[in-house]
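In: got a predicted structure plus its sequence, pasted below:
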Amino acid sequence: LTSPQSRPDRHFTPLFAPFPRSNALQLACDDSKKNQATDIKTRRYKRDIDQIHEDMKDGGKKKFLDDLTKKDIEDLPGLAQHVCVACARYFADSAALSTHVRGKPHKRQLKKLEEEPYTIEESRRAVGLGVDKGEYGKRKEREAKEEEERRAKGEEAMEA
């Protein structure tokens, strides 16, 4: 038998191999790159319009309390003293907040918030659930009753 030192091709890994990592590790690295965009989207998530609409009703107290439970005040800009509830943003000082309030993005957000958010009741009405059908519905009900009366009379006539 020969020793492993006499056969240099066995258990030999070149220093500059094209893929020095194992296949499993390589695949794991590829997956992390693919999910990077999703992670960034999640990190930069802004509140939806309907959530902001709820915040506007109570003056932003609910959002402020939610942020306090999730984050430390020290981590929020300006120690969470300068808040734009409509845009769901914190600012470092009052000058930055006043500049933001004069800007276009804030004004666009206010226009979006003017219209009421889409509700479940609206979606049900769009499908036709719980909708008052007016005269058409009453006429259909009347026709159905008349049809039942005719059938009942027909059955009585057949029995007699």
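Out: Ah, there it is.

In: contacts, neighbours, all on C-alpha from now
Out: OK.

In: any idea how far the residue nearest to the spatial centre of the chain lies from Lys138?
Out: In the chain, the residue lying closest to the centroid (Cα atoms, centre = their mean) is Asp48, at 7.0 Å. Separation of Asp48 from Lys138 (Cα to Cα, to the nearest Å): 41 Å.

In: got it, and Ala28?
Out: Ala28 is 64 Å from Lys138, by Cα to Cα.

In: again, but for Leu113
Out: 39 Å.

In: more neighbours: which of the two?
Out: Neighbours per residue (other Cα atoms under 10 Å) separate Leu113 from Lys138, with Leu113 holding more: 17 against 12.

In: contacts only, for the more buried one.
Out: Ile49, His53, Ala86 (Cα atoms under 8 Å, 6 or more residues apart in numbering).

In: in helices only, show me those.
Out: Taking DSSP state H, the ones among the contacts of Leu113 that sit in helices are Ile49, His53.

In: nearest to Leu79 among the contacts of Leu113?
Out: Ala86 (18.4 Å; Cα to Cα).

In: what's the local residue count around the closest one?
Out: Other residues near Ala86 come to 21 when the count uses other Cα under 10 Å.

In: put this next to the first one:
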Amino acid sequence: MGRNRRSRTHSNPKKNQATTQKTKRYRRDIDQIHEDVKDGGKRKFLEDLAKKDLEDLPGLAQHACVACARYFADAASLETHVRGKPHKRQLKKLEEEPYTIEESRRAVGLGVDKGAYGRRKDEERKAEEERAKATADAGAEATMAA
């Protein structure tokens, strides 16, 4: 008696489901939530809610936590959530200002003042262009005179 033969398949069905599970449980990103909270609450949140089917949301979307972008079945579970640690952690994350496009560009060096070195390089480049233009003009005049 030997042991049973192993399966010969090499694909892992759990790996294949991982991306669908992430998109299935997708919630709003922190910068989107920050926009919702910043403008006094629920305008964008309600616009996104209008795009969804209310029948699919818990409690027909009557009990929602804007800071966490979650819906709850009843007021008691919403109240429990508000008193809990995950909600308080989310509020701390929302206190920080999210990165903007300008900040990310400055981080890679776009639009950054390079100081005296950068100004000197720009001046040298302009002087070189003027010299090249002057020599091209002088060459054109010499050919016209001949």
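Out: Done, it's in. Given the structure is predicted, the values throughout are model-derived calculations rather than measurements.

In: the strands in the second structure, which residues?
Out: Using DSSP state E, the strands of the second structure run over 63-65, 70-72.

In: turn those into TSV, including mean neighbour count and distance to Val112 of the second structure.
Out: Converted to TSV, the strands of the second structure look like this (neighbours: other Cα atoms under 10 Å; distance: least, Cα to Cα, whole Å):
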stretch	mean neighbour count	distance to Val112 of the second structure
strand 63-65	18	39
strand 70-72	18	39
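
In: want to throw these into JSON lines with distance to Leu110 of the second structure?
Out: Listed next are the strands of the second structure as JSON lines, based on distance: least, Cα to Cα, whole Å:
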{"stretch": "strand 63-65", "distance to Leu110 of the second structure": "38"}
{"stretch": "strand 70-72", "distance to Leu110 of the second structure": "37"}
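
In: what does Lys111 of the first structure align to in the second structure?
Out: Matched by TM-score structural alignment, Lys111 of the first structure corresponds to Lys92 in the second structure.

In: residue contacts, Gly139 of the second structure?
Out: Going by Cα under 8 Å, 6+ apart, the list of residues near Gly139 of the second structure is empty.

In: distance check, it against Ala145 of the second structure.
Out: Taken as Cα to Cα, the span from Gly139 of the second structure to Ala145 of the second structure is 10 Å.

In: and for Ile101 of the second structure?
Out: 56 Å.

In: for the two, work out which one has more neighbours and name it.
Out: Ile101 (9 against 6).

In: tell me, how many residues neighbour the residue mapped onto Ser104 of the second structure from the first structure?
Out: Using TM-score structural alignment as the criterion, Ser104 of the second structure maps onto Ser123 of the first structure. Neighbourhood size, Ser123 of the first structure [other Cα under 10 Å]: 11.

In: what distance do you get for Ser123 of the first structure to Ile52 of the first structure?
Out: 20 Å.

In: same question for Pro77 of the first structure.
Out: 19 Å.

In: again, but for Lys138 of the first structure
Out: For Lys138 of the first structure, the distance to Ile52 of the first structure - Cα to Cα - is 41 Å.

In: and for Ser98 of the first structure?
Out: 20 Å.

In: Glu122 of the first structure now?
Out: For Glu122 of the first structure relative to Ile52 of the first structure (Cα to Cα), the value is 19 Å.

In: higher neighbour count, those two?
Out: The neighbour count for Glu122 of the first structure versus Ile52, taken as other Cα under 10 Å, is higher for Ile52 (19 against 12).

In: so what's the aligned partner of that one in the second structure up against?
Out: Alignment note (TM-score structural alignment): Ile52 of the first structure maps to Ile33 of the second structure. Contacts for Ile33 of the second structure were tallied using Cα under 8 Å, 6+ apart; they are Val66, Ala67, Cys68, Ala69, Leu94.
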